[in-house]
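> fold the following and give me the result.
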Amino acid sequence: MYLALMNQDLIAKVASLEENGGLLPSAAKNMKTWLEGGFLSETSLSSLGELLDAGNADELNNRFYREIAFGTGGMRGRTIGLTATSLEKGDMDTSGSPANPGVGSNMLNEYTVVRATLGLFAYAKAYHDREGIATPPKFVIAHDVRHFSRFFCELAASVWAKKGGEAFIYEGPRSTPQLSFSVRHLGATCGVVITASHNPPHDNGFKAYFSDGGQMVPPNDTGVIDQVNATPFVGLQDYIGIDLSKVTVLGAELDEAYAQCVANCVIDQDVFKKTDLRAVFTPIHGTGAVATLPALKKLGLDPLVVPEQFEFDSNFPTVKSPNPENSEALAMATKLAEENDCDLLMATDPDADRMGVAVKGADGKMVLLTGNQIGSIMAEYRISKLKEMSWIPEEGGQNCALVKTFVTSPLQDAIATNHGIKVVNTLTGFKWIGEKLRIYQDEACEKSGLSDYDSLSLKERADLLQKYSTFYVFGGEESYGYLPNDTVRDKDANAACALFCEIAASLKAKGSSMLEYLDAIYLKNGYFLEGLGQLVYEGAAGAAKIARILETYRSTPPTEFLGSAVSKFTDFGVETVLDPDGKEIPKQDLYFVELESGYRYAVRGSGTEPKIKFYLFGKEGVSGADELGAIKSKTKASLDELKEAILADAGKRAES
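Predicted coordinates:
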């Protein structure tokens, strides 16, 4: 009765704030739905009362203007409000840890996690019924080090078990690629990682995978979305209490199996015996501490670690952002590497699916590489090494493929093409690369009659796939995500660290350096440079601006920049685009603009952050090493000027 009276009082306050205080109609509607649902705890009701009494319409609008989207990759958003209430904060100001997730339909909290898990279970159960699978749906959950990650992990496992499914969790934080591996290793129906990758500390996420170990793609993604959206709010309270009595906690054998999987990515493990590779590693307070380091040690490597960043910490206190592509996040590692005359440093983000690196320059200082440069180095080395070891023919072949995203450097297209290797471009998001791996595996198994693909060694897979389908030689994306082979079906920073160490050791043994190797790639393929421009628009008003930019690109595409006319405009949301395998690229609001100058750029809204991104690509021919320096400077100046013009144009479109 007491909670019912609280609900009625708060509903009246919502109506008043909507009428007089700037509460958006959509926010008011969602607040009423939540208050009338009867599932909110006293803590959540008190928090809403505090915000309503303060007349904080801006905070309530951000929390309730929409339902947090369960998109094709799951959910990601704030779990700590911009203005946290007293009960949500608890002693956060002194301890650094909030007491409760923020209440709101656009927040990641106990209610949205329960609803998402119920929807996922409903889809998994229906899938089992359709496929004639008699056993209960099997679900694996991993989590990173963020605020409430363990709570959300245990909550999801509890919900699954209460519904009659089998749920598996780890005893502590684990990396995203280990979840992908575990889904396949355990034969699970699906899996989830509780993570927001390298987002700010106030965010968290619910990232969903299916039985192949890859992020969900059609029809599974849309099927799960439909089930989540159809899950009623009424009754959520029945699942809020956590019961782990029927949940299985995975043991050390899964950690060992995954560490061996990472070590197996190095196909020339003898190279580490030929030289003394000196490296630094930092997990930036994340799961790389329990994922990357054990795998490197299994290979006989013992990198120096940054002690201040080795402990788990939800606030990532030593960096502005736990993003390994930012030089600021690598400052401590850089200092340690230069003090110890190291050859390279490696850093992983909180869930260890992205890797950033810096390498020693001629002056002994560390030089930060871009995600495109790292991927290009890996692609050239991997293809060359596979040829050297006779895994693939010297002339290449169209039954071997490098798989990358459209917005990743065309240098990698050139590298693969010059090696005689097929290039397959996908939409942004590693799930599309994972889908390709599943398609290649399924085709090979169907044609060969093989039923136990996962029992094959990497060499046996290479032979099978080249005979019956397509062998994946390497893949990645510009945003620091790479995957050396198909044992895991998502980007894997742990495996990327192992592979990059293999490359560094090989070059050092030959008396060469990583930067010399990169320049040799440019001399062979031409000089390529990439740039990224982005505009950040927070909240409800920001989402409208991002939508406006995307809408106007479709309705009134640009015609020229800096005196160079647009020679080609591709709208992936309208046009039919086929990949080299003849598969149609799914429709998406992605635009490619090519200029007569030979430069080009792509436009897309971020799927995980409140921003719109512009990916710029410059290319110049190189006739000799003596002109490479001048060409690098010229290309950078041209690309910077183009980026400024593109962002200025986008700003006008946002306000139009």
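> from now on I want contacts and neighbour counts done on CA atoms only, so please keep to that.
Noted.
> run the chain-centre distance for the host helix or strand of residue 528.
Assigned by DSSP states H and E, residue 528 belongs to strand 527-536. In terms of Cα atoms, centre = their mean, to the nearest Å, the centre of strand 527-536 is set 18 Å apart from its chain centre.
> and stretch 476-487, by the same measure?
Its chain's C-alpha centre and that of stretch 476-487 lie 10 Å apart, by Cα atoms, centre = their mean.
> that stretch: end-to-end distance?
Distance across stretch 476-487, first residue to last, is 15 Å (Cα to Cα, to the nearest Å).
> was I right to think residue 597 contacts residue 561?
No - contact criterion Cα atoms under 8 Å: residue 597 and residue 561 do not qualify, at 9.9 Å.
> give me the common contacts of these two.
Common contacts of residue 597 and residue 561 (Cα atoms under 8 Å, 6 or more residues apart in numbering): none found.
> what about residue 257, which SS state?
Classification of residue 257 using DSSP: H, G, I helix; E, B strand; the rest coil returns helix.
> kindly provide the distance from it to residue 603.
For residue 257, the distance to residue 603 equals 40 Å [Cα to Cα].
> neighbour count for those two, which is higher?
Using other Cα atoms under 10 Å, the more surrounded residue of residue 257 and residue 603 is residue 603, with 22 against 15.
> doesn't the more buried one belong to a helix?
No - checked against three-state DSSP, residue 603 lies outside a helix; its state is strand.
> so the closest residue to it other than its chain neighbours, which state does it fall into?
Closest residue to residue 603 apart from its sequence neighbours, by Cα to Cα, 6 or more residues apart in numbering: residue 614 at 4.7 Å. Assigned with three-state DSSP, residue 614 falls in the strand class.
> residue 614 reaches residue 593, doesn't it?
No - counting by Cα under 8 Å, residue 614 sits too far from residue 593 to count as a contact (10.4 Å).
> let's compare: structure for the following, please.
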Amino acid sequence: MNDGALLEKLDLELHRIPAEPAVQQSAEAHLRSWLTDDQFGAYHPQLLWLIEQGRWDLLLDSFYRVLPFGTGGRRGAVGIGPNRFNPWTLASSIQGHVLYLRRHAKGDLSVVVAYDVRQFNDLRGTYNPDLPNPLIGMRSRDFAEVAAGTYAANGVRVHMLPADSSHYVATPELSFAIRHLGASAGLNISASHNHPDDNGGKFYNGDGGQEVPPYDQEMADCVEGIDRIETLEYADAIAAGLISWLPDDVHEAYVSTNVAQSLAAEARGAKIIFTPLHGTGGMTVGEVLRAAGFEVETVADQATPDGAFPNVPFRTPNPEVPESMGAGMRMAAQRAGDVVLACDPDADRIGVCARGADGQFQSLTGNEIAAILAHFKLERLAETGRAPERPLVVKTDVTTNLVTRIAERHGAAVIGDLLVGFKYIGDILFRLDTDGRFRDVEGKSSDFIIGVEESHGILVTPDVRDKDAAGAGILLAELAALQRARGATLVDYLDGIYREFGYFANRLASMVMTGPEGVSNIRKIQQTLRATPPTRIAGCAVTRVTDHWNEQEFGPFLSETDRSSRDVLVFHLDKGSRLTLRPSGTEPKNKTYIEVVTDPLGAGADDAALASQKRQANETARDLADDFTRQMLTVVDIHLPDYALRISDLVPLDKRIEFAERFIPAIEDKARSAEGATLVAWIDEQLASYGKDARGLVTDAVEMYLQSQEATDDSPDRRKSIAAIRSAFA
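Alright, predicted model coming up:
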């Protein structure tokens, strides 16, 4: 096919896809550019193959826009096209960042560049493995070298690790290093806990935090306005003397700073099971715990840095997903461990598992970890006379209000209504350093006790300006040791908090919606529920609605980034319960945060009474989540059966629809003629596109469906097929 015929075919096929005309036209223009511009020549074999295969939906999604410069950077699937993360989208980000730094930073410009363990292997099977693809095998380190070459070409000095280093600089250590070295800014190549085929670039300012509105908008504008990129080969940048190796004393100072957060130096009796989930955390959390004197055993199968995350369920190295810590819990049970600690690949999120009343290990949510650490630190500082005169606790609005109750009981000031994103907590510390106040709260950064976010983000020292699993880890280990000496566990400590302050049932329901249609659906849901909010959710009356777009209540928008961050709706229910809806700032999903609040039972309440209170509140939270999800999807004319709501939040909406409409009828038919290993193999083939460990993502949904069928048909043949399906998912 000649070039003219090829371009004519693009025009025809892209305009056949159901999408807004502007989306179709933008995709066509970008695709034409990538097919005709020599700088993208290495990608042409794959692009031509995708065209030959008729992968028009993929091409539309890859080319209809430039990957958005979101909350502090760009993150997304590694791939070909402007709406993917690749050397071009990264280098254009760096070029824009340089322009921004020239406007704001003082003196000679320098940046610290860090990277995680990722490597692109096309595990999703998007491209043809038999054709050349320059992205295959690209590590975060390789992207970091692209970034370093772009900075150096613009005269910006780069501090980074040498290529032969076996060390990694995790996100919180990057924040610390920027401040320690007095650098102008920083960059981390990481996609945090995303799928292994994702990557990103996250930018930091000279304070070690991320820019907030309106400065993040100005930086995004600088990036989006770039029409020329200056680059140097990495070796040439080294030869030019513009790349310096990070000195060892930075890491040593970072470890020492976290060890110094100790609140109970005598409490070292806990046995810690730790997993970095194949990420960088062994060099932060692991080192800090050992330097502090704890006995730490690492989960061997997850200890080696490996960007494919091969031994993590679903390849999802996220402590928010309890299954990711399953190996740690099994090891703790076998080795008589007291607590399991985990962190995501860039070691900023902390995960915790502890023994419950039944002796089995259970994972704690980010809200529970936040409540435990806020209570422990405030309590311990008061007991030892080390509390500052004006203690300050900071949290985001979607984080449990249990933290607010705890802080106020201890006499601490609370800034508790921040927008989602730890950058806003870091900005509080910057404001205290520079202005001595934030709104009506006066103080210094040394008054800071703790900053918490429900997504397992904890910060316990102002010397770092982003969430840090290491600082949280040392306090959790100390509390576990103190509890062990009392013959108790972290779960017992948490239950004591619930008895005193009331049980808060917190639940997160996410809905991944991919592609241009997903973006449109997320936008339509927000618009519709803003204009016509629900009056009842799961039978509970909505007493009022808080809309963060209300400029009379929350002030004028500072920028488009501010508008985006404030796209938050809060539906208030009785007794302080609430649902909060917002689109994610880093992933193609919207998130619903549910909080059900109960009254305190008192310290004398027995275990049965507390368990009953928890059960009722958790059921209410689940019902609220389910009903709100149904109402939300109705806005975009999507109706899922109840069992499809039990599919893991990791599974995109289009897969959930496919599961209900195709997979369930198909497995019903297959189970009449197959069972055992044959049925399992068939299921795995059908669910292959869901990713690693796909059966585990839908097991709860299958069980709910089977239970509904048992209630309507109890014939022998039906019982046999149900048993075969249930066995296949066991």
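> who touches both of residue 614 and residue 593 of the first structure?
Shared contacts of residue 614 of the first structure and residue 593, counting by Cα under 8 Å, 6+ apart, come down to 601, 602.
> just to revisit the earlier point, the residue nearest to residue 603 of the first structure and residue 89 of the first structure: what is the separation?
Distance, residue 614 of the first structure to residue 89 of the first structure, by Cα to Cα: 37 Å.
> centroid residue for the second structure?
residue 193 (5.7 Å; Cα atoms, centre = their mean).
> what residues are up against that one?
If a contact means Cα under 8 Å, 6+ apart, then residue 193 of the second structure has 316, 317, 318, 344, 345, 346 as its contacts.
> now swap in residue 301 of the first structure and tell me
Contact analysis of residue 301 of the first structure by Cα under 8 Å, 6+ apart lists 272, 277.
> the residue nearest to the centre of the second structure maps to what in the first structure?
Aligned by TM-score structural alignment, residue 193 of the second structure pairs with residue 198 of the first structure.
> repeat that for residue 317 of the second structure.
Under the alignment by TM-score structural alignment, residue 317 of the second structure pairs with residue 322 in the first structure.
> hang on, its match packs against residue 287?
No - Residue 322 of the first structure is beyond contact range of residue 287, at 11.8 Å (criterion: Cα under 8 Å).
> need the overlap of contacts for the two.
Common contacts of residue 322 of the first structure and residue 287 (Cα under 8 Å, 6+ apart): 349, 350.
> quick one: the longest helix anywhere in the first structure aligns where in the second structure?
Ranked by number of residues, the top helix in the first structure under DSSP state H is helix 628-655. The aligned range for helix 628-655 of the first structure in the second structure is 610-637, by TM-score structural alignment.
> for the matching stretch, buried residues please.
When burial is assessed from 16 or more other Cα atoms under 10 Å, stretch 610-637 of the second structure yields the following buried residues: 610, 613-614, 617-618, 620-622, 624-633, 635.
> same question, stretch 203-216 of the second structure
Counting neighbours by 16+ other Cα under 10 Å, stretch 203-216 of the second structure gives 203-213, 215-216 as buried.
> residues contacting it, please?
The contact list for stretch 203-216 of the second structure, computed with Cα under 8 Å, 6+ apart, reads 71-73, 105, 174-179, 182-188, 423-424, 426-427, 430, 464-466, 558-559, 561-562.
> repeat the analysis, applying 7 Å as the threshold.
Stretch 203-216 of the second structure has contacts (Cα atoms under 7 Å, 6 or more residues apart in numbering) with 72-73, 175-176, 178-179, 183-188, 423-424, 426-427, 464-466, 558-559, 561-562.
> which stretch of the first structure lines up against it?
Matched against the first structure by TM-score structural alignment, stretch 203-216 of the second structure falls on residues 208-221.
> thinking residue 351 of the first structure is in contact with residue 199, fair?
No - Residue 351 of the first structure sits out of contact with residue 199 when judged by Cα atoms under 7 Å, with a separation of 10.7 Å.
> more neighbours: which of the two?
Between residue 351 of the first structure and residue 199, residue 351 has the larger neighbour count (other Cα under 10 Å), namely 31 against 20.
> separation between the nearest residue to the more buried one once chain neighbours are set aside and residue 404 of the first structure?
Distances taken as Cα to Cα, 6+ apart place residue 175 nearest to residue 351 of the first structure, at 4.7 Å, with adjacent residues excluded. Distance of residue 175 of the first structure to residue 404 of the first structure, computed by Cα to Cα: 22 Å.
> sorry, back to before: just the buried residues of the contacts of stretch 203-216 of the second structure.
With burial judged by 16+ other Cα under 10 Å, the buried subset of the contacts of stretch 203-216 of the second structure is 72-73, 175-176, 178-179, 183-188, 423-424, 426-427, 464-466, 559, 561-562.
> what does residue 10 of the second structure align to in the first structure?
Alignment note (TM-score structural alignment): residue 10 of the second structure maps to residue 14 of the first structure.
> for whichever helix or strand that match is part of, packing partners?
Residue 14 of the first structure belongs to helix 2-20 when assigned by DSSP H and E. Helices and strands touching helix 2-20 of the first structure, by 3 or more Cα pairs under 7 Å, 6 or more residues apart in numbering; DSSP states H and E, are helix 25-37, helix 42-53.
> tell me how far that helix is from the chain's mean position?
Computed by Cα atoms, centre = their mean, the chain-centroid distance of helix 2-20 of the first structure equals 39 Å.
> coming back round to it: which residue lines up with the residue nearest to residue 351 of the first structure in the second structure?
Residue 175 of the first structure maps onto residue 170 in the second structure, by TM-score structural alignment.
> its match against residue 347, yeah?
Yes - counting by Cα under 7 Å, residue 170 of the second structure touches residue 347, with 5.8 Å between them.
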